[in-house]
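[1] The sequence and its predicted three-dimensional model are supplied below.
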Amino acid sequence: MILVGELSLWVALLMAAWTTTVSFSGGLQGRSDLVKSGERAMYATFGFTLLSSIGLWTALFTHDFSIKFVASYTSANLPKAYLFTAFWAGQAGSLLFWGLILTMYCAIAVFSNRRSNRAMMPYVTGTLGVVSLFFLMATAFGANPYERLDWVPADGRGMNPQLQNPGMAAHPPMLYLGYIATAVPFAFAVGALITRQLDAQWLGAVRRWALVSWFFLTIGIVLGMWWAYVELGWSGYWAWDAVENSSFLPWLTVTAFLHSIMIQEKRGMLRKWNVTLVVLSFLLTILGTFITRSGIIESVHAFAQSSVGNWFLGFLIVVTALTAWLVSTRLNDLQANAELESMVSREAAFLYNNLVLIGICFATLWGTIFPILSEWVKGDKITVGPPFFNAVNGPLGLLLLALTGIGPLIAWRRASVSNLRRQFTWPVGFGVAVFVTLIALGMRDAYALISYLLAGFVFGTIIQEFVKGIGARRKMYGEGLVSASLRLVARNRRRYGGYIVHFGVVVIFCGFAGLMFKRDVTAVLKTGESVKATDPYGHEWTFTSQGISRFEQLNRNVVAITFDMTRDGKRMGLLSSEKRQHVNSMGEPTFEPSTEVGILESPKQDVYLVFTGAVDADTAAVHIHFNPLVWWVWFGGIVMAFGGVIVMWPQAQRAERESGYMAQIPMGRERETMSGAGV
């Protein structure tokens, strides 16, 4: 099977080349036989890429150390779960994994449009073929996972200890699923530009794939934050690392697109903007991949120095030039059908929202590439750290949070004074009430107070929208509270699923603000000695060392420190942190020792224990952090993902009973009820 997998990679490369050639030829010549051949070749490309992937997994599970990739990232004593995830632990395997997901997406996109969008599909298929061809070429010629060693070692080097974590097992696939999904909207944008079919028709397919990209990027980013928090031992989850930023950038542009697409669907506006956002999202994924895989930046997330980076840089330049030319020659076809009527309207609020998202994207992009540019120009790498990102993106993030609450409250086209007064009274009042309450409780940090004021405002907006919608359904259909709530969401998944996503954003901002009050203490303790610390809520904690223990576990030797904890005299249990030395099957050390933190988690705060090292056989140095509200960051991510599922779920059909009710409602009242309550 390993040999079959190796040969399948080259066949997949040939199939991608065939797809590209005959699809564009079929579209230009109007030959349906060539178009069909290109589509079948796309299915074959996926099939052979899948076979190649199975071959590599076979090599990993059978410990074929004659293959360089297997010897570099596994060992005979590596747990089987991580043998599976070793597929994407290194440059070569992750590129093949990328190709597997890409060709799967391409096959799904081609199959799902086999009867629709036929005029543009040859160019969509051809564009997907070009992207697939590039990635398969980068894999086969730049970083081949089937490269052989001149000699067969007795055991492999093993996997990086920081990758032996459930979060890292799931984080890369989620990011890849989100990253790579941007290729499909990009292909549809190219197809629409070539055929000049730039009306709302192409947006249907693009929107679904943009939602897929946003959904998986959201999960991947949150999982990456969680992994950094529990694995790296620095008591944080976002450091504005270049690789972290690389996943954040396309998430921002895809989010902007999902908002502005509603304006094009509703008013026929922002055509140029939407095409640009689709293209930009794909280009940012290629830029992020270049940053990650070129080795030009130092990061715990990045791959080692590799010539593959040159492949991605060249591809990025060529694609940017071609798409810029294509868009510039279609500007007349991208003229809007309507103009912005008022700066105080829902479409204007969405536009402001997009400008803030792009502002955050630009600031993050500049801070990410500035060290690269400075090294190219001056020869010295000037690093831009978290203070820059926080200073720029902090205020923009708060403005974005405010717009999250403002947008749903303003009417389309033009908002009247009475509309604004009626819509804003409750949400503003709720936000002010939160603000006053927190001041009364003693909170004085300005950033946190503004964050919670705006969070209260947005939460008030969401409550108001649900209350209005549920009330309208109960009045119109005589439904119970639970039934009305469920059917409200089911009948308008995009709107109310979006509100659930917004609620998740509010929860995450509240969690972010909590870290403004974190505290920590450092201690060096012998067995039986204690250290006292006061948490942000004023509780006094006592940590008593239970001594250092040493033992072997799975593929590692462990040195652990355990503490008995009390809070205000009440026992809170034991908490341990470890130093792990990973070894191969012969007991030889493979990597530098890694730290496994101990976390006592609760919705109020995390007690975060880091074993920094053993001073002697009975003395341990530790760092203890009190991190408020971190639990809510993970919960907010779950809520956002849940809202994304609702938005992506196929729209339910209205029941006949509702149709009967609606038929009895006068036309004017029906329009007012539907637009005001979103039923």
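    Right, received. Where do you want to start? Numbering: from 1, shown residues only.

[2] alpha carbons only for contacts and neighbour counts from here, please
    Will do.

[3] which residue ranges form the helices in the stretch 1-150 of the chain?
    2-29, 32-61, 68-73, 80-85, 91-112, 121-137 (DSSP state H, counting those that start in this stretch).

[4] in the longest one, what counts as buried?
    Right, the one you point to is helix 32-61. Within helix 32-61, the residues that count as buried by 16 or more other CA atoms under 10 Å are 34-36, 38-61.

[5] Would you check how far apart residue 358 and residue 365 are?
    Look at residue 358 and residue 365: by CA to CA, to the nearest Å, they are 10 Å apart.

[6] can you check residue 152 too?
    In this structure, residue 152 and residue 365 are 43 Å apart, going by CA to CA.

[7] Looking at the two, which one has more neighbours?
    Counted by other CA atoms under 10 Å, residue 152 and residue 365 do not tie: residue 365 has more neighbours, with 19 against 14.

[8] For the residue most central in space within the chain, which non-adjacent residue is spatially closest?
    With distances taken as CA atoms, centre = their mean, residue 217 lies nearest the centre of the chain, 2.3 Å away. Spatial nearest neighbour of residue 217, chain neighbours left out: residue 178 (4.6 Å); criterion: CA to CA, 6 or more residues apart in numbering.

[9] got another, please set it beside the one above:
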Amino acid sequence: MTQFAHILMLLSLVLATLGTLFCIFGLGRNKMTASSLKLLENANLAVTLFYCLASAILFFGFWSYDFSIKYVHDYSDLSLPLFYRLTAFWGGQAGSLLFWALSLVLCGAYFQSTESYTKLSLETKIWYLLFYFSILAFFGVLLTTYNNPFEILSPAPVNGRGLNPLLQNPGMIFHPPLLLLGYGGFTIPACLALAQALSLQGGTQYNISKTETAWHVCTKPLILVAWLLLTAGIILGAWWAYMELGWGGYWAWDPVENASTIPWFFATAALHFGFIEQYRNKAHRFHTLFMALTCISAFFATWLVRGNVVESVHAFGSGGVGPLLLCFVIGTSIVAFLTVLTMPKKGEPFNGLETKEGFLLSTSIVLITISLIIGLATLWPVISKLWSDNPVGLQASFYNGVILPLLTVVIALLTVCPWLSWKQGLNHAKYFLAVLLIFIAFMGIFWTFFAVKDPTPLIAASFSVACMASWALYFMVLKHPLQKLSPVLVHMSLAVISLGVAFSGPYKVEQEVALERGQEIQIDTFTVKLLEIYEGRERTGRYDFLEAELLVTRNGKETGIAQAQRRIYASFPQNAYAEASTIFSLGKEFYATFLGLDEKTRAVMRLSVHPLVNWLWIGGTIMSLAPFISVYANRKRRKSTQENPPENS
């Protein structure tokens, strides 16, 4: 079966390559017909089937302990529970690339089955399939050469190497596939955007002189779902870092963390350009370019993670794919820019900064700036080699000093934006004044009652509250319909996250102590007492553990028992892993990490207090789910339009 799976990968590469060449030949000779298109569409469905079968074979290999497959051997063992064993599919480089390709072909097959696709012109479809097959061919090269997930070990080992214990966590189970599903989802609108630009059919639904619906309208469900999946993946990754790594934080500006945010900022900027195009019939070039760059930046992020470019605590090894990924990123970027330059200029010039259009444009520019800064700062060790023999990476203080103020600017822009008109000045000035008063009031409250003195956290927290109030007021007072609820919730949840970041980062309290049984210590407003130290083995024998049991009280009242562990896994006996323990709170959350025993057999603990940290997960959850409302509302509106068409249709 393993050889059959590899043959399926080779067939997928052949079909994708032939599909690309067929599209180029047909467009060059202007000889594409409906029957030619049908042949290409069938080839796409065949590639989808091949990837599904190959993925099913790899899943079966994990399920059946088939250690003759090198990838299964490297990322599982006999003691690994079934749930973790199956999700080890994307635990390594080859499997995650296969899952990304699987996500792409499933999104492609879905889009091909939609009514929006069937209504596209023949030329647009061919251009779309040209870009789509080119990307599939690139995946085929990676998966049949440098990152073959079906490489064979002979003779087959009796047991596997095992899955990294850090990946044996629910957050890390869902974090990678959500990111990859988001990457796959954004590929479709990116290909279609470039296709319409080249087929000269790229009008909008608001311009009846054109013959087909705009790409962003055709693919809106995919764009929204891809964005929410990418958002959920990043939030889950931060939650995993907070709960599993045991260092008491959720974001360290690690290169791998940075890489995941770059496509998100591009995608979010593209969404804001989309609003300008939808409501003002402007920004067509910008919208097309940044949707394409969203897809390309996903490959750039992959190059950072898998190309052995920069050092990271959880980056993949190179595996030889670095140069290929870099060439792909450079090549597709050139194609995207040249394509956008061929687009005719449409629409009037942009309105001034004092308008809603100007604020949306400003928000997009700030988001793009943040993404570029993160990318350049992450690459700084590589860039600095040009003039230094000892290049060093930029510290977290640089990112915090540059990125956090820019994110505060975004929150400020989003606070004001609902009350601006599209053409000039303020709408509903009294509501804007109310929001401004809320901002000023909370500046005073945070300064006086919460001792928030640092400028950036103070301004960020105050704007966060004002932003929540602004969008809630905007929705309730102006009585907007259901389809407006999704952007309202997204912007409110971003403000919730911003509020959590403003407090949990700068005002975290941390202390490292050695405790004897029965000893108490004070940290912030909490009193912590070590009750007992336990030693044991997990019931299936996967790991041995030391556990420190802590009684935590606050103002004389018990808040809970923290049970932090230090684990040594049977498959990874050379390392000890921390299993942190938290006591949940919407205010100050207590966090404990067991670092080990000292020479006096005292428990060495890292204790910390995180104010409002859970607001990040609450806001992130709402932000990840809110776009579903737009998908539902758009589907309901389309159904209503079909059942009750306009009289002049």
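    Looks like it came in fine. All figures in this text were calculated on a predicted structure; none of them were measured in a lab.

[10] picking that back up, looking at the alignment, what corresponds to the residue nearest to the centre of structure 1 in structure 2?
    Using TM-score structural alignment, the partner of residue 217 of structure 1 in structure 2 is residue 230.

[11] now for residue 608 of structure 1: what does it line up with in structure 2?
    With TM-score structural alignment as the criterion, residue 608 of structure 1 matches residue 591.

[12] show me what contacts residue 635 of structure 2?
    Not one residue lies near residue 635 of structure 2 by CA atoms under 8 Å, 6 or more residues apart in numbering.

[13] which residues of structure 2 does the strand or helix carrying residue 276 of structure 1 align to?
    Element membership for residue 276 of structure 1 (DSSP states H and E) is helix 271-294. Using TM-score structural alignment, helix 271-294 of structure 1 corresponds to residues 284-307 of structure 2.

[14] repeat for stretch 667-674 of structure 1
    Stretch 667-674 of structure 1 corresponds to no residue of structure 2 when matched by TM-score structural alignment.

[15] Can you say which helix or strand has the counterpart of residue 330 of structure 2 in structure 1 in it?
    Under the alignment (TM-score structural alignment), residue 330 of structure 2 pairs with residue 317 in structure 1. For residue 317 of structure 1, the host element (DSSP H and E) is helix 308-328.

[16] And the contacts of that helix?
    Helix 308-328 of structure 1 is contacted by residues 134, 138, 142-143, 190, 193-194, 279, 283, 286-287, 289-291, 293-295 when judged by CA under 8 Å, 6+ apart.

[17] and with 7 Å instead?
    Outside helix 308-328 of structure 1, the residues that touch it by CA atoms under 7 Å, 6 or more residues apart in numbering are 138, 142-143, 193, 283, 286-287, 290, 293-294.

[18] Selecting buried members of those residues in PyMOL, what would you type?
    This is the PyMOL syntax for the buried subset of these, where burial follows 16+ other CA under 10 Å:
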select buried, resi 138+142+143+193+283+286+287+290+293+294
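
[19] Switch the contacts of helix 308-328 of structure 1 over to JSON lines; also include distance to residue 550 of structure 1.
    Output for the contacts of helix 308-328 of structure 1, formatted as JSON lines (distance: CA to CA, whole Å):
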{"residue": "138", "distance to residue 550 of structure 1": "45"}
{"residue": "142", "distance to residue 550 of structure 1": "44"}
{"residue": "143", "distance to residue 550 of structure 1": "40"}
{"residue": "193", "distance to residue 550 of structure 1": "64"}
{"residue": "283", "distance to residue 550 of structure 1": "50"}
{"residue": "286", "distance to residue 550 of structure 1": "46"}
{"residue": "287", "distance to residue 550 of structure 1": "45"}
{"residue": "290", "distance to residue 550 of structure 1": "42"}
{"residue": "293", "distance to residue 550 of structure 1": "38"}
{"residue": "294", "distance to residue 550 of structure 1": "40"}
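
[20] Aligned against structure 1, show me the partner of residue 135 of structure 2.
    The alignment partner of residue 135 of structure 2 in structure 1, by TM-score structural alignment, is residue 131.

[21] What about that match, how many residues nearby?
    Neighbours of residue 131 of structure 1 using other CA under 10 Å come to 22.

[22] And the one 10 residues further on, by the same measure?
    Residue neighbour count, defined by other CA under 10 Å, stands at 10 for residue 141 of structure 1.

[23] which residues touch the counterpart of it in structure 2?
    When structure 2 is aligned by TM-score structural alignment, residue 141 of structure 1 is paired with residue 145. Applying CA under 7 Å, 6+ apart to residue 145 of structure 2 gives no contacts.

[24] now residue 521 of structure 2, nearest residue through space, not along the chain?
    Nearest residue to residue 521 of structure 2, sequence neighbours excluded (CA to CA, 6+ apart): residue 528, at 5.3 Å.

[25] no wait, residue 68 of structure 2
    Distance criterion CA to CA, 6+ apart; nearest residue to residue 68 of structure 2, sequence neighbours excluded, is residue 156 at 4.3 Å.

[26] Which position in structure 1 pairs with that neighbour?
    Correspondence of residue 156 of structure 2 to structure 1, assessed by TM-score structural alignment: residue 152.

[27] Nice, that's everything, thank you.
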